[in-house]
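> I'd like to go over a predicted model; first the sequence, then the structure.
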Amino acid sequence: MTLDTVKHAAETPDAPQPWAELGLKQDEYERVRTILGRRPTGAELAMYSVMWSEHCSYKSSKVHLRQFGEKAPANDVLLVGIGENAGVVDAGQGYAVTFKVESHNHPSYIEPYQGAATGIGGIVRDILAMGARPVAVMDPLRFGAADHPDTKRVLPGVVSGIGGYGNCLGLPNIGGEVVFDPCYQGNPLVNALCVGVMKHEDIHLAKASGAGNKVILYGARTGGDGIGGVSVLASETFDSTGPAKRPAVQVGDPFQEKLLIECTLEVFREHLVEGIQDLGGAGLSCATSELASAGSGGMRVELDTVPLRDATLSPEEILMSESQERMCAIVEPDKVDRFLEICEKWDVIATVIGEVTDGERLEIFWHGEQIVDVPPRTVAHEGPVYERPYARPEWQDALQADDAAKLPRPATGEELREQVLRLVASPNQASKSWITSQYDRFVQGNTVLAQPEDSGMVRIDEETNLGVAVATDGNGRYAKLDPYAGAQLALAESYRNVAATGARPLAISNCLNFGSPEDPAVMWQFAEATRGLADGCLALGTPVTGGNVSLYNQTGDTAIHPTPVVAVLGVIDDVNRRTPMAFAEQGQLLYLLGDTREELGGSAWSQVIHDHLGGLPPAVDLDREKLLGEILISGSRDGMIDAAHDLSDGGLIQAVVESCLRGGNGARIVVPDGLDPFVLLFSESAGRAVVAVPRSEELRFTDMCGARGLPATRIGVVDGESVEVQGQFDLPLAEVRDAYEATIPALFG
């Protein structure tokens, strides 16, 4: 076979090319030809196809994502924003914190263990590439119906992959979510988050500058696994026959990644790196084009010098491979020897594969023959931009009109009791400890809070006890009812969870999981959710630092619920002042903060008791969320609150049960005058939390709430060994615990 060189491509303009098989549309292929002034070589076609895929180029979402910059709140905490491997915020005391959440959805359906494991590996390298030491991971997960046979295939593999990879890296898994819904049956959502810490002066960016500087590929050898992996898998809809692309899933080696982390941190400490990029989606195609695009010149790469696991790989396959545990660094010539020494010390393969040039082209050679000659920005940053048509779906009005208020309610205290037990035993509300116990939550010794607390928290400075807290939240049922409000409710809940532990929310990352962008109804959901999130971040003063868009989460014509997952990061000056969720002492007074209204649309009660989805989600009041956050943070800092738990899925009764079980103490709840016991227990009104206040601090706490205008209603006391709602029912803790803890092990254990 004749090698498809640049010269050969220019001489054979009509040679057929497999652009459609590689995922390009005809107009996209024609645009590549226009950019190059000729047909692309096979290697160039491979690069454009993966880099212009939906997963890598955001071609359907860019026009909406711009709002995150256009509506960004004024702030002084953002050190690195959207566009880099991960955003960076100022945590104080000279520390910078970087965090990001991404998706590995499609690979995890096809090969659950490796899909989830390499999702963790990829997000960890994104954080590492910013110059930070990774300190914790989190995993927001969504699966199909809990009792569906395929969920029994997917969930154990995903959980094992996350635990197997993260535990081997020595990174604590401090939080996340597990949600079940039939809409995720063929499209589970495996989102992964990582947090990293560094000093301000240690921030690194992905750019290749300085003519003559060397391009060094280091880490694992390049293999045939993952060719067109996430870049292609995440850019199309599954058909109804299910998984059929197993070879495209990457294979992870956490021990190699651990060596890569320590090696990279050492070359950072010695200031040997001018620019750096991890190799994730689109592999070398991404790393070389993005580094060159963000730099001040061009780049020349000798592709045949790339260390391989499989000597039969073609140049196109080498460029498209998404083999894991690889990084690409730009190093000054006089520092190359020391860089290679450190790599050898850590048993990390490192090879000079090229150099930065003073031109404007990315040029790649194979055994002396030029196979790529492209303007790098056209590959990395100037891909297609689609303004997809979108329209409010015809069924939206009927869905919202199908109000949950009409559903039959419990008429007696005994019926209320029975429904409480059904709620806490339902897969979404039940304990997830069977899952989280497979993760190491306390390795490194700096974990302060972890699942099932409202947010995960880690200490980042052992002398001052400075810490960061992170929470992830998203409710696809709310977003299905109203995507604008649903996105804001996800933001509000995550913000509330961080504040409930005593940390001050600073910034967000997001993972926007939706169906096919070619469906106008899905694009309307996406447009509305993005607008809602941008408006919400502006109102709360929390800038978007970056994130991920995952589209084509759809099987045939059936899309997942729109699922914007929002991660909020906060800072706490002293982790010793954190607020846990446990009702730990008898006699503590229970206060309900915020207003409770009859809001049951999309609620856990409507799902568990009636298998119903309809109506409107809870109303959003972001000013109230901000005020609630200030009260929770002040109360924590000043010793007025012993415990706090946000109210969200399942309402007040779910929160009370969880805090009672966590602390091993019961609670007596008194229904306030004029409030229906059913509404008190099951409403999911936003902007609320339940707090345990020491008796000695009651007056100071209520005065603070009153002075700031936050409703604070005393609803009971921590007491006894049961959850009692006076005048309605009494539930022994032992009975509640059995219901709460038995469900997940019975399904998967």
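The structure has been received and is ready for your questions. Residues are numbered from 1 along each chain as shown.
> only C-alpha atoms from now on, for both contacts and neighbour counts.
OK.
> neighbours of Ser431, how many?
Applying other CA atoms under 10 Å, we find 23 residues neighbouring Ser431.
> contacting residues around it?
Residues near Ser431 by CA atoms under 8 Å, 6 or more residues apart in numbering: 740-741, 743-744.
> give me that answer again for 10 Å
By CA atoms under 10 Å, 6 or more residues apart in numbering, the contact set of Ser431 is 178, 424-425, 452, 658, 737, 739-745.
> quick check: the farthest pair among the residues you listed?
The span of the contacts of Ser431, defined through CA to CA, is set by Val178 and Arg737 at 19.0 Å.
> test my guess that Asp402 contacts Leu600.
No: at 11.5 Å, Asp402 and Leu600 do not qualify as touching, with contact defined as CA atoms under 10 Å.
> just give the number of residues close to the nearest residue to Thr555 once chain neighbours are set aside.
What sits nearest to Thr555 in space, not counting adjacent residues and going by CA to CA, 6 or more residues apart in numbering, is Phe238, at 4.9 Å. Neighbours of Phe238 under the rule other CA under 10 Å: 21.
> quick check: the gap between Phe238 and Leu512.
Separation of Phe238 from Leu512 (CA to CA, to the nearest Å): 18 Å.
> presented hereafter is structure B, for comparison with structure A:
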Amino acid sequence: MSLSESDRELVVAELGRDPTPAEETLFENLWSEHCAYRSSRPLLSAFDSESEDVVIGPGDDAAVVALNDDTYITMGIESHNHPSYVDPYDGAATGVGGIVRDTLSMGAYPIALADSLYFGGFDREHSRYLLEGVVEGIADYGNSIGVPTVAGSTQFHPDYEGNPLVNVACVGLLSADRLVTANAQEPGNKLVLVGNGTGRDGLGGASFASEDLAEDAETEDRPAVQVGDPYTEKLLIEANEELVDDDLVESARDLGAAGLGGASSELVAKGGLGADIELDRVHQREPNMNALEILLAESQERMCYEVRPENVDAVADIAEKYDLGCSVIGDVTDGNYVCTFEGETVVDVSAEFIGDGAPMNDLPAEEPTQPETDLPKFDLGDAFEAVVGSPNCASKQWVYRQYDHEVQTRTATPPGDDSAMMAIRRAELGLAFTSGANPHWTTVSPYDGARAVALENATNLAVKGAEPLAAVDCLNGGNPEKPDVYGGFSGIVNGLADMCSELDVPVVGGNVSLYNDSPSGPIPPTPTLAMTGTTAEYDAPPAQFSGQGTLLLVGESSGALGGSEYLAQMGGSDRFPDLPENASEVVSALVSVATQDGTLAVHDVSDGGLAVTLAEMVSADAGASVSLPDSAESLFSELPGRAVVETTTPDAVEEAFEKIAPVTELGTADESGALEIEVGDETLRWSAEEIAELRDVLARELD
């Protein structure tokens, strides 16, 4: 990329001169779509980001939400999509590193990660290559730094073949008195760079993330991918703890997109200030680096701190203790953002103009239309096996077994459930955590599909007994300059915003990733949502049958099949199902039912519909006998906001949902270790072993 002519004219008018090469490249990166959100910012005002629990909303490195007066959590999410196509291992690993440092910059300790991954068809060799590299990168980095990966999702869709998505979310924990922001505080304070030496990796990463992937991206764009060092990141985590504990940090920003130039200019701009930076002072790991390389390299494991002059030596001592590099690179001022190199001024601009001066794009959008109904006719037994055994609905144990989810000893409900549960003992609360999206839903209907994604994530929390607290989003789309693509992207923004408002869940931060387009075409509009919720208990009802209770379906018994795995496997089309009009009441009732004494198990209905929900609840020790209407919709509709409840007190469940949603008795759980489904006059039966074999497709193909 290069600075467009229209942008260059704005810069020249502001500066009253031609920009220097370093300035021009700085503007190119900081005014890119990746950093400036030029196509998406006009849409983001749709989100409601306020509540009495929100301490810091969008705009900082991570959002901050209060659990109580003394205990806060941070929430952040980011994408590393293009890098993970070019170099799946390092691209995914540095995505983890980046979101963890966003957490550190708020004064928090990272306690949980969630990864939402999207690949092309699982039958494609290249998709499996990317999957293996991405999962290995996340596992190696997260395990090495001691932060558990506890939640997430893995989806396959043919339109990700040329451009996978890697969206990583992080939750951090801090006490109220440890809060740090990215707002520079006072002229005269020092800017101190702590962490790894600066190299030439990741040059132009922000601009690289703001253009479509080319056919030769895997070779030509490799220098734009950062290289991670998790062991240095672990040292940085512990050093950051000590720096914050000792009250040595006035403000902080991690070095991510656009490197030092991005972090330092944004830090002072947010405080309405400027900086004088001597680039020669930056500690480097490669010889003969020039000003532009030092300014814009996206080398990992680096933090920029604002420090009072009298505390600089103490910061340097802590950095030395943890064997980290440390450079005092300049001062906070009340003037321009100025960088010098070898005695020459290479940047002299307004920090505010760099950060906020990019003009927004006014792009045309085409309204998407839903498909006509054209339903296939298939044997239900064959359809059940195809759906339950599809890569999207199959067990993801192959993925999450590579992640250490027990480190830090907070994980009460591990990966593989509807949501993870973390024990926040200092607040005497359980914190539920979920993340994901369904591209089949948003392909059929971007708006309604995104509303369904929000409801699905809230349901994941509710069935564990957790009231939704807050969410962050990662909004992924193709080339916004194409009206149909931008129309779909607008749909997912508005759909997510509307349902989160209906649920009274503030969207407190997020990330936008556009230009996810390649020679194979654009990705589906993909609104990954990461959501947290709280409960008074650390323990949650299991998702598997106990074998002792009555089975109830709460919510509508069926709906349209649009966006379902059934149609993905069998062909055909349908409109997207109608979502409940009282979604907030449904979620609250589910929370109530999940915490009832008579509830033995509860599991939401989502990917694959009721067929997959029931299959996932069966074990070698417990099965079920179920009766359903004679229709594919009853078995395979993916209408969200529903759950299967095993209970000894069905009347209490019906009472909780009175005038809110229908409750249908499905049958009974038993100790057969098998699933028997009567559909009309047809009876289908599978043992737990047969179901496990169907659902083990990832491990079978990848091990």
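That came in fine, so what should we check first? Computed from a prediction, not measured in an experiment: that's the story for all the values here.
> SS state for the residue at minimal distance from the centre of structure 1?
Residue closest to the mean C-alpha point of structure 1, counted by CA atoms, centre = their mean, is Val101 at 3.0 Å. Per DSSP: H, G, I helix; E, B strand; the rest coil, the secondary structure class of Val101 of structure 1 is strand.
> quick one: it and Ile123 touch, right?
Yes: here Val101 of structure 1 reaches Ile123: they are 7.3 Å apart, a contact under CA under 10 Å.
> shared neighbours, the two?
Common contacts of Val101 of structure 1 and Ile123 (CA under 10 Å, 6+ apart): 86, 137, 191-195.
> and the two most separated of those residues?
Top of the distance list for the shared contacts of Val101 and Ile123 of structure 1 (CA to CA): Ala86 and Asn191, 15.0 Å.
> now which residue in structure 1 aligns to Phe636 of structure 2?
In structure 1, the residue paired with Phe636 of structure 2 is Phe682, using TM-score structural alignment.
> for Leu579 of structure 2, same thing?
So, by TM-score structural alignment, Leu579 of structure 2 is matched to Val620.
> and its match, how far is that from Leu169 of structure 1?
Counting by CA to CA, the gap from Val620 of structure 1 to Leu169 of structure 1 is 40 Å.
> compare the two (neighbour count), which wins?
Ranked by neighbour count (other CA under 10 Å), Val620 of structure 1 and Leu169 place Leu169 first, with 22 against 17.
> just the element for Gly495 of structure 2, please.
helix 483-502 (DSSP states H and E).
> what are the ranges of the strands in the stretch 401-550 of structure 2?
Under the criterion DSSP state E, counting those that start in this stretch, the stretch 401-550 of structure 2 contains strands at 411-413, 420-424, 429-436, 467-476, 507-513, 517-518, 521-522, 526-535, 550-554.
> same deal with the stretch 101-250 of structure 2?
Using DSSP E, counting those that start in this stretch, strands in the stretch 101-250 of structure 2 cover 109-119, 149-156, 165-175, 190-195.
> try the stretch 251-400 of structure 1
Using DSSP E, counting those that start in this stretch, the strands found in the stretch 251-400 of structure 1 span residues 275-278, 298-302, 326-331, 349-357, 362-366, 369-374.
> I'd like these laid out as CSV, including mean neighbour count and distance to Gly456 of structure 1.
Converted to CSV, the strands of the stretch 251-400 of structure 1 look like this (neighbours: other CA atoms under 10 Å; distance: least, CA to CA, whole Å):
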stretch, mean neighbour count, distance to Gly456 of structure 1
strand 275-278, 26, 26
strand 298-302, 25, 42
strand 326-331, 27, 29
strand 349-357, 22, 35
strand 362-366, 22, 43
strand 369-374, 22, 45
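> mind listing what Thr532 of structure 2 touches?
By CA under 10 Å, 6+ apart, the contact set of Thr532 of structure 2 is 73, 75, 171, 419-421, 431-435, 457-458, 460-461, 466-472, 505.
> mind checking which of the contacts of Ser431 of structure 1 are buried?
178, 424-425, 452, 658, 737, 739-744 (16 or more other CA atoms under 10 Å).
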